[in-house]
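quick check, what structure comes out for this input:
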Amino acid sequence: MPVQYYIFLSIALFCIGIMGVLMRRNAIIIFMCIELMLNAVNLLLVAFSKMWVDAGRVDAASAQLFVFFVMVVAAAEVSVGLAIIVMMYRNTHSVDINILSRLKN
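Coordinates of the predicted model:
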């Protein structure tokens, strides 16, 4: 399968994630869209590593290790983000991010 298909799929997933972050006001959906963007980048990294391995320029494990590191950081980001959302819900009884401007006072 050509790398161009993976590139197109990754760009489509990343654009969907960007649109979700910019258009939605629900904090949980925003975190899901951020995760979608991270997975699109992971897909692109794996596709490019496959392309470079086929060309004989790099070893197979270099990009996969970087993808693993990105997945670990994304898991940590989700745990901290969900803790923030739970605390926000306890204070405001909503997960709408427009309510966060009221928390300044």
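
use CA for all of it now, contacts and neighbours both
Noted.

which stretches in this protein count as helices?
For the chain, applying DSSP state H gives helices covering 3-23, 27-55, 61-92.

CSV for the ones you listed, including mean neighbour count and distance to Ser101?
Listed next are the helices of the chain as CSV, based on neighbours: other Cα atoms under 10 Å; distance: least, Cα to Cα, whole Å:
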stretch, mean neighbour count, distance to Ser101
helix 3-23, 16, 17
helix 27-55, 19, 14
helix 61-92, 14, 11
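
please give the structure of this sequence too, so both can be compared:
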Amino acid sequence: MPPSSLDSMTQLALQQYLIVGAIMFALGLIGFMTRRNLIVMFLSTELMFQGVTVNLIAFGHYHNNLYGQAFTIFVLVVAAAEASLALGLVVLLFRTKNTLDADAWRELKG
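Predicted coordinates:
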């Protein structure tokens, strides 16, 4: 194969991964903005994180370095910390208000 066709195949693969990552991020954003259930909102946030990690890994592979993979590990650590804090907050809210509606957060005082 000539080098130009190999490069175009690599760019096509990169574009496909970027499209998948963008779709995942957009679905997560739509889910976060339209849903009022806290669990669905946090799952949508995780979906946005995963869309970003797909893009980071795709760029790292395209540029033949490990920076994308290394940064993905940090994003996954942040996502795990966010999930653990979110679960604690969801349990606390459900115990006090007996609902998982996001509007119940506005009514919490002190």
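
before we move on, back to that, quick one, which of the helices of structure 1 is nearest to Arg102 of structure 1?
Closest approach to Arg102 of structure 1 among the helices of structure 1 is made by helix 61-92 (9.3 Å; Cα to Cα).

so what does the closest one touch, helix or strand wise?
Applying 3 or more Cα pairs under 8 Å, 6 or more residues apart in numbering; DSSP states H and E, we find helix 61-92 of structure 1 packed against helix 27-55.

trace Leu100 of structure 2 over to structure 1, please.
With TM-score structural alignment as the criterion, Leu100 of structure 2 lines up with Val95 in structure 1.

residues contacting its match?
With contact taken as Cα atoms under 8 Å, 6 or more residues apart in numbering, Val95 of structure 1 is in contact with 26-28, 85, 88-89.

and the helices of structure 1: which comes nearest Leu103 of structure 1?
Minimum separation from Leu103 of structure 1 across the helices of structure 1 (Cα to Cα) falls at helix 61-92, 8.7 Å.
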